[in-house]
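**Student:** What follows is a predicted structure for the sequence shown.
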Amino acid sequence: MTTLTKQRMETITVMAIAKVQTERARQIDEEGYSREHDDEHRNEELAAAAAFFLVPDFMNQDVCTCTTEYGLVVQSLHELIGENAWLGIQRDDTSDLGIRDDVRLDTRIHQVTKGLALGIAELERLLRMRETVGTY
């Protein structure tokens, strides 16, 4: 692995922040997920959606949850988090061994970028709540 200079590492940090800012702007401008829309997600669905994209594939283990009727449901961690975010949320699968490494890495970068932008949307929502309520 190539050692990066301090200047290059700082440049990469700026690039990472810019990617997240661009994705957040895309969510608002292209998807229509305005701040007012985000404020409707009072049950922290944005945080769940962020986690959905940020949890790595190797952690996508099956989990068992209890239903209100004392039944058990087995589902993947991604399914559990995703259904608590919103219906129809999807992410690209990077676990397929047939995927080229560069494509896998680019896909993962996109997932992390999306997750961080959703995390920022949740943070903004909480900060707006604090401003209007006074405390959280």
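**Tutor:** Yes, it's here. Residues are numbered from 1 along each chain as shown.
**Student:** only C-alpha atoms for contact and neighbour calcs from this point on.
**Tutor:** Noted.
**Student:** Going along the chain, name the strands of the chain.
**Tutor:** For the chain, the strands defined by DSSP state E cover 62-66, 72-76.
**Student:** next up, a second structure to put side by side with the first:
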Amino acid sequence: MSMFNNECADRAAQTALQLVTLERARQVTVKGYDFHHDDEHDRGQLAIAAAAYLLPLWLNPDVAFVENNGLSVLPVIDFIEQHTFGPFERHDGDYSETNVQVDLRVETLITGVALGLAEIERLLRLKSAMEANS
């Protein structure tokens, strides 16, 4: 049985959406990751970065990829920095669920969801442009 009631769950969902919206606005206004910037990343970089933030580090700490006709293995954070638009800031904890660890994980997840939102926005702009040109 959950320790939360429906009202608490509803409030958490609303807060989560607000936090993601605020993070996306911060990415645009503070970091300069506006639609011009995002549209330059048309090879899945935004989705890759989002996925890296969303996955717990213990799940997949390394990534294998083909480079110069050979297989290379890098820590996922280094791979993201080299293949997207690093530097990559990530907060993972030991999942002991202390307040600090939960806060850091929530912050990381919010960043990942906001990056996913940026990719959705980019794809919707692309679709709109394609429809306008057909």
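**Tutor:** Here it is on my side, so go on. Everything numeric here is computed off the predicted structure, so don't read it as measured data.
**Student:** what's the closest of the strands of structure 1 to Arg108 of structure 1?
**Tutor:** strand 72-76 (18.6 Å; C-alpha to C-alpha).
**Student:** packing partners for the closest one?
**Tutor:** Secondary-structure packing of strand 72-76 of structure 1 (3 or more C-alpha pairs under 8 Å, 6 or more residues apart in numbering; DSSP states H and E): strand 62-66.
**Student:** thinking again about what came up before, and of the strands of structure 1, who's closest to Ala25 of structure 1?
**Tutor:** Of all the strands of structure 1, strand 72-76 sits nearest to Ala25 of structure 1, with 30.5 Å by C-alpha to C-alpha.
**Student:** quick one: the closest one to strand 62-66, angle?
**Tutor:** Using axes from the mean of the first three to the mean of the last three C-alpha atoms, to 10 degrees, one finds that strand 72-76 of structure 1 and strand 62-66 are set 150 degrees apart in direction.
**Student:** what's the burial count for the residue lying closest to Cys64 of structure 1 once chain neighbours are set aside?
**Tutor:** Residue nearest to Cys64 of structure 1 in three dimensions, not counting chain neighbours: Val74, with 4.4 Å by C-alpha to C-alpha, 6 or more residues apart in numbering. Neighbours of Val74 of structure 1 under the rule other C-alpha atoms under 10 Å: 12.
**Student:** tell me the contacts of Val74 of structure 1?
**Tutor:** Residues in contact with Val74 of structure 1 (C-alpha atoms under 8 Å, 6 or more residues apart in numbering) are Asp62, Val63, Cys64, Thr65.
**Student:** thinking again about what came up before, will you turn the strands of structure 1 into TSV that also has distance to His110 of structure 1?
**Tutor:** Formatted as TSV, these follow (distance: least, C-alpha to C-alpha, whole Å):
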stretch	distance to His110 of structure 1
strand 62-66	24
strand 72-76	21
